[in-house]
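[1] Structure for the following, please:
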Amino acid sequence: MTYIVDKDNVDVRLDRFLRKNCINNSMSEIYSSIRKGYVKINSKKKKENYRLKLEDEIYISNLDFKLVKNKEISNNIDKNLIFYEDSDLLIIDKPKGIAIHKGTDNDKGLAEILNVDFANRLDKKTSGLVIAAKNKKTLREITKLIRENKIIKKYKVKCISNNKYKVGDSFVIENKLEETDKKVIVSNKGKISKTKYNVLDIKDNIITLEAILYTGRKHQIRVQLANVGLSIIGDDKYGNYKKEDELELECYYLEFNGKVFEKK
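    Model (predicted):
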């Protein structure tokens, strides 16, 4: 059979494209077919690491090829969740208490409810802006930006004040964080984690901080602040709070590809 490459599969490696769409074939069968010329691009043999180009003609024989269709976004999506939308992208304003993906404590997450692929994630108790892609090409592009730390993410955080800071102060926490079975800990065995914190407000012994991420480790803000005596209000994992308490942590700002998304 013949397949013409569309925009969703541009820059995908040939072997990965076949692995996704030839689910009844082993990788050894796929590699063998590529080497023996049962798979050709524009009538020519290519190596398995060839990256597909728009409108490449892929000839496939000797493999059970069935094109896996892209997800169709649910028509029942709550419009209040959509912060921004265009032909390729969705910025979702995630409420507190809803997980991004299904897991042990929930049968469905936002990804399953909306039928979209998220490029990044927020913890179940964290609210705010999160990026979803409408197609695989956009998903790959956003994932690459995240991997290269080219997406600016800012959070608003509320903690009980430790009386060390005043409004207008700024400080940077840079340490190493390690994932263990139960939680993330500060450890020399971990990965470098860096965040800048700006003091926005102090009222009734509650300090409001802006957190600007330089790295994106799991639970980074939560662990760093708890480690300096500023555990986030409602954090039952790294602070003295109950599981049902609301976590005062929100991603309010995203910036990438020349676009700014900000909750006022």
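
[2] For the rest of this, base every contact and every neighbour count on C-alpha atoms.
    Noted.

[3] which residue is nearest the middle of the protein?
    Taking C-alpha atoms, centre = their mean, the centroid of the chain lies closest to Asn120, which sits 1.0 Å from it.

[4] how near is that one to Leu129?
    10 Å (C-alpha to C-alpha, to the nearest Å).

[5] ok, now Leu209?
    Leu209 sits 17 Å away from Leu129, taking C-alpha to C-alpha as the criterion.

[6] One more sequence to fold, the one below, so I can look at both together:
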Amino acid sequence: MKMQNDVVPPSSQALAASFVTITEEEAGQRIDNYLLRVCKGVPKSHIYRILRSGEVRVNKGRIDQLYRLEAGDLVRIPPIRIAEKTHTAPVPGAEFRIVHEDSHLLVIDKPAGVAVHGGSGVSYGVIEQLRAARPDAKFLELVHRLDRETSGLLLLAKKRSALTNLHEQMRDGHTDKRYLAAVAGDWTNKRQHVKLPLHKFSTPDGERRVVVQAGGMESHTIFNLLRKWQNFALLEAELKTGRTHQIRVHLASSGFPILGDEKYGDFALNKQLQKADASRGALRRMFLHAYKITFTHPETGKPMTLQAPLPAECDRFLLSLGQAMN
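    Modelled structure (predicted):
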């Protein structure tokens, strides 16, 4: 993003209009999404108001919120006064275990208990920490999300072209995401399709929840039985759609809650597992791990399959169960 006439960036408290020239990396995104990103701290309602009023111009002409930016576009951003935040703690930079990195992609193995981004009571997440650790990175965006309690493979794009390409692959069903989940119950089928419509809502305190409900979003998960014990099973979950909490709700609604799931699981069993001795099957996290993903590299066009091994605490729990049943 190139600034003209030494004006102050739009995220400041300046009272002068700023003019920015869109680069190749910024091209392709909608003007509303662009403004929401660069005008940090400005309410969404204000962004859409200045778009509707025509105060935002592209190449001196009026545009609507659906306009997609092109390289070389000159964008006028009107004066925006932003209330100064007080006592804002800086985001601590952090790196995570890297599974793959090149000029277009960064793939990490996210630990359980870490949010992918700030919000909903969380000050910051993986994306903010990575940006803080890599101040020279020109572009770094999440390709998809993982629940805070879920560990495993998380894709980030280092170029806008890579982000757009990977989003298209996911939308068209050309990516293959696999998870490992340990569940309670007597699972019998080697391979089972679960197609249950999911409805997302928020509780009065703002927590996201999902229920199986007629008229909800079409959702499809395939479960493959990997190992089985008397009271537990290890499953591979193959996502055919990517709804919020899909695997967790599909399993819980089928009578096989994921071990350690504090939202949809067996709460009494979870407490037992938390209190157990390490050698007798202690589990103090949700047993859901994004272990494998296959996609086409956005630059080379070559297929890629990446894997992340089970975290140590999950491995120890499986070992504590002893010999699996046939």
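
[7] picking that back up, more neighbours: Leu209 and Leu129 of structure 1, which one.
    Between Leu209 of structure 1 and Leu129, Leu129 has the larger neighbour count (other C-alpha atoms under 10 Å), namely 30 against 23.

[8] And that one? What does it align with in structure 2?
    In structure 2, Leu129 of structure 1 lines up with Leu153, judged by TM-score structural alignment.

[9] and the closest residue in space to Lys190 of structure 2 that isn't next to it in sequence, how many neighbours?
    Nearest residue to Lys190 of structure 2, sequence neighbours excluded (C-alpha to C-alpha, 6 or more residues apart in numbering): Leu225, at 4.9 Å. By other C-alpha under 10 Å, 17 other residues sit near Leu225 of structure 2.

[10] ok but Leu18 of structure 1 is inside a strand, no?
    No: counting by DSSP: H, G, I helix; E, B strand; the rest coil, Leu18 of structure 1 is not found in a strand; it is helix.

[11] wait, the match of Leu129 of structure 1 sits on Ala112?
    No: using C-alpha atoms under 8 Å, Leu153 of structure 2 is not in contact with Ala112; the gap is 11.1 Å.

[12] if we can go back for a sec, what do we get in structure 2 for the residue nearest to the centre of structure 1?
    Per TM-score structural alignment, Asn120 of structure 1 is aligned with His144.

[13] Would you map the strands across structure 1?
    Using DSSP state E, the strands of structure 1 run over residues 2-4, 39-41, 57-60, 82-85, 89-94, 117-118, 127-133, 152-160, 170-179, 184-186, 191-203, 206-213, 249-256, 259-262.

[14] need the longest helix for structure 1.
    helix 136-147 (DSSP state H).

[15] check the fit of that helix onto structure 2 and give the mean distance.
    Average distance, helix 136-147 of structure 1 versus aligned residues of structure 2 after superposition (mean C-alpha distance after the TM-score superposition for structure 1): 2.7 Å.

[16] now that helix, how far from the centre of its chain.
    Helix 136-147 of structure 1 has its C-alpha centroid displaced from the chain centroid by 9 Å (C-alpha atoms, centre = their mean, to the nearest Å).

[17] Name the residues of it that come out as buried.
    Lys136, Lys137, Thr138, Leu139, Arg140, Ile142, Thr143, Leu145, Ile146 (16 or more other C-alpha atoms under 10 Å).

[18] Chain neighbours aside, what residue packs nearest to the alignment partner in structure 1 of Asn231 of structure 2?
    Using TM-score structural alignment, the partner of Asn231 of structure 2 in structure 1 is Asn205. Nearest non-adjacent residue to Asn205 of structure 1, counting by C-alpha to C-alpha, 6+ apart: Ser161, 5.4 Å away.

[19] Return the residue of structure 2 aligned against that neighbour.
    Per TM-score structural alignment, Ser161 of structure 1 is aligned with Gly185.

[20] Hmm, Ser254 and that match touching each other?
    No: look at Gly185 of structure 2 against Ser254 with C-alpha under 8 Å: they stay out of range, at 10.2 Å.

[21] between those two, which one's more packed in?
    Each of Gly185 of structure 2 and Ser254 has its neighbours counted (other C-alpha under 10 Å); Gly185 has more, 16 against 10.
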